[in-house]
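J.: What shape does this take:
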Amino acid sequence: MKKAIITGIGGQDGAYLARYLIDLGYEVYGGYRRAVSPNFWRLNELGILNEPNFHLVEFELTDPFNILSAVNEIRPEEIYNLAAQSFVGVSFKEPFHTASATGIGALNILEAIKTVDKSIKFYQASTSEMFGKVQAVPQSETTPFYPRSPYGVAKLYAHFITVNYQESYDIFASSGILFNHESPLRGLEFVTRKITNTAAKIALKKDKTLELGNLDAKRDWGYAKEYVEGMHAMLQAKAPDTFVLATGVTTTVRDFVKLSFE
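T.: The predicted structure is shown next:
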């Protein structure tokens, strides 16, 4: 039975990926931060917490000794690094924490792989925020990066250190540059869930108004459940690489609102 570690297990992608891997026959170890009160409602929603092949494990990205110990004890075939301080606005208020958890965290995992077993495959969750000030439309794997936030910069470091360790130490390390991907498990702080949640409240006469910013802003929105399948596929490829996951279609916030109220 293959074993996999998923960091950021409490998030949307972590929950969907855990469900997908368990259904494929994996033994899954979900990494979470010990310093934070864990919130595993998504895992509960998908029926994961009661799975015999699922285990929770403390996995602190900023603690290289904790990571090394966990990787050495579990000896997984695959590690999926989905954890990060992922809010752009917060990254300006907490640049040091963002750099440490989001950027150096990836390095800590790669160092553990190099030390314990270089045959462990590694997936790094990169982001379209690395493109920042867009240099080309649409973006691809070869589009130059121009991040405009501490979060984007930290993710770019994690991305390139992944490439560097793949090239320098022959580690099977791939990055997935994911554009926006949504689901019912998305947090309410994201615009798509804010819209759908408020639309439901208005339909139930529990709310009257929906306040939004720029309705003409465009986003490439995909489905998170499909995107985690792409993450797994990247580690089953013949060789490691960088892959963009996107739909190739942009939709305005205005159109998303209209669809939500239909």
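J.: going forward, measure contacts between C-alpha atoms and count neighbours the same way
T.: Fine.
J.: which residues of this structure fall in strands?
T.: Here the chain has its strands, by DSSP state E, at 3-7, 27-32, 54-58, 78-81, 121-127, 173-178, 181-182, 218-219, 222-223, 242-245, 251-252.
J.: Sequence B follows; please return its structure for comparison with A:
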Amino acid sequence: MSKVLVTGASGQDGYYLINLLRQQGCVVHAQSRRQTHPSLHRDGASWHVGDPADRDFLDSLIASVMPDEIYNLAAVSRPIQSWGAPRETADVNAFVPQDICELLLKYKPDSRLFQASSSEIFGDAVDHTQNEQTLCAPKSPYGVAKLYAHRIVGAYRAQYGLHVSTGILFNHESPKRPLSFVSQKIAYAAAAVSLGLNETPEVDETGRPILLDGKMALGDLSVRRDFGFAGDYVEAMRLIVQHPTADDYVIGTGRDHSIEDFCHQAFSLVGQRWEDHVIVDPGLMRKVDSRYTRADTAKIRSVLNWQPNVDFQALVSMMVKAQTAIIRGSMS
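T.: A predicted model of the protein is given here:
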């Protein structure tokens, strides 16, 4: 029975990964920087609260758990957020993965590591699709730090023969996404409209209600992303760790959709025209942003026989339905 440590486990990826690991009979230890919601403790994991950027805490955690596998999901999780905390982003996104590699050498060199990398390492890639060989040109502190982690894990693998791998994760969403992400913001607004709301209690990053006078404010609607389902992507993580040879893999769907497409799909599900409920706010336009991502998943499909099960339409549908249930529950 494998003993597994999931760092940064309180987000959506941690939720789906812990469920998967428990289903597969693993003993799961989970780390979060803050006390988790009580409902999370019913998932069968043992929770450890502390800052992974605190080297003493991380040393003690790995020394006490002695995990057979580590899934490092700990991160400052949004590129735009990283501009407000560039040093913290470097500490967590770049140096924590390196610290984990050092601690594996110290305590358990036969342990296997999955490092959550990101398509943000590519920046505005000139290629139509991005794969493991695509030139990296990140454009934010988040992307730069993730690229450092991506490269340093590969360096430790080559230098010491550690079984340490990275998954270059493209955008992955789920009903567990926070409202600070545009995908969930759109799903929430569509659900609110379907329930007859004209204004919502939840606010966006500017402090404006997500739905105000029946309208939601967004930035650049033409930005295109490879959107997948987080529940599918954690299955890819598990396959990567279980494979005999450590390596780097792109994880995505191979298809891209614009923010406008997401709006159209979400509002269509509730019988509405997105144009009637979405306005473009120039203040939400990002000066620095990756405008296009689309994964070339040939390697992970051929080597690990992985492919996503949830398509774009089903993903948006599950998110809108989940938000509808949440809002309806809050109204009762």
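J.: TM value for the aligned chains?
T.: Here the TM-score for the pair of chains, by TM-score structural alignment, normalised by the length of structure 1, is 0.93; 253 aligned residues with a CA RMSD of 1.3 Å.
J.: Among the strands of structure 1, which comes closest to residue 93 of structure 1?
T.: Nearest to residue 93 of structure 1, of all the strands of structure 1, is strand 121-127, at 19.8 Å by CA to CA.
J.: how about that closest one, which residues of structure 2 does it hit?
T.: Counting by TM-score structural alignment, strand 121-127 of structure 1 lines up with residues 112-118 of structure 2.
J.: Equivalent analysis for stretch 229-246 of structure 1, please.
T.: Counting by TM-score structural alignment, stretch 229-246 of structure 1 corresponds to 235-252 in structure 2.
J.: distance between the ends of that stretch?
T.: Start-to-end span of stretch 235-252 of structure 2 (CA to CA, to the nearest Å) is 12 Å.
J.: Measure how far it is from the centre of its chain, please.
T.: Relative to the chain's own centre, stretch 235-252 of structure 2 is displaced by 16 Å; criterion: CA atoms, centre = their mean, to the nearest Å.
J.: do stretch 55-68 of structure 2 as well
T.: Here stretch 55-68 of structure 2 is found 24 Å from its chain centre; the criterion is CA atoms, centre = their mean.
J.: matching residues in structure 1 for it?
T.: Alignment of stretch 55-68 of structure 2 against structure 1: residues 64-77, by TM-score structural alignment.
J.: Other residues contacting that stretch?
T.: Here stretch 64-77 of structure 1 makes contact (CA atoms under 8 Å, 6 or more residues apart in numbering) with 2-5, 57-61, 108-109, 112-113, 116-117, 119-121.
J.: try it again with 10 Å
T.: Here stretch 64-77 of structure 1 makes contact (CA atoms under 10 Å, 6 or more residues apart in numbering) with 1-5, 26-29, 31, 57-61, 79, 104-105, 107-117, 119-122.
J.: quick revisit: following superposition onto structure 1, what is the mean distance for the match of strand 121-127 of structure 1?
T.: When structure 1 is overlaid, stretch 112-118 of structure 2 sits 0.3 Å from its aligned residues on average, using mean CA distance after the TM-score superposition for structure 1.
J.: Select only the buried ones of the contacts of stretch 64-77 of structure 1 in PyMOL?
T.: Buried residues within the contacts of stretch 64-77 of structure 1, by 16 or more other CA atoms under 10 Å, are selected in PyMOL with:
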select buried, resi 3+4+5+26+27+28+29+31+57+58+59+60+61+79+104+105+107+108+109+110+111+112+113+114+116+117+120+121+122
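J.: contacting residues for the residue nearest to the spatial centre of structure 1?
T.: Structure 1 has residue 82 as the residue nearest its centroid, 3.8 Å off, counting by CA atoms, centre = their mean. Contacts for residue 82 of structure 1 (CA under 10 Å, 6+ apart) come out as 6-14, 17, 31, 102, 106, 123-126.
J.: which of those are buried?
T.: 6-14, 17, 31, 102, 106, 123-126.
J.: so the top helix by length along structure 1 corresponds to what in structure 2?
T.: When structure 1 is parsed with DSSP state H, its longest helix is helix 150-169. Counting by TM-score structural alignment, helix 150-169 of structure 1 falls onto residues 141-160 of structure 2.
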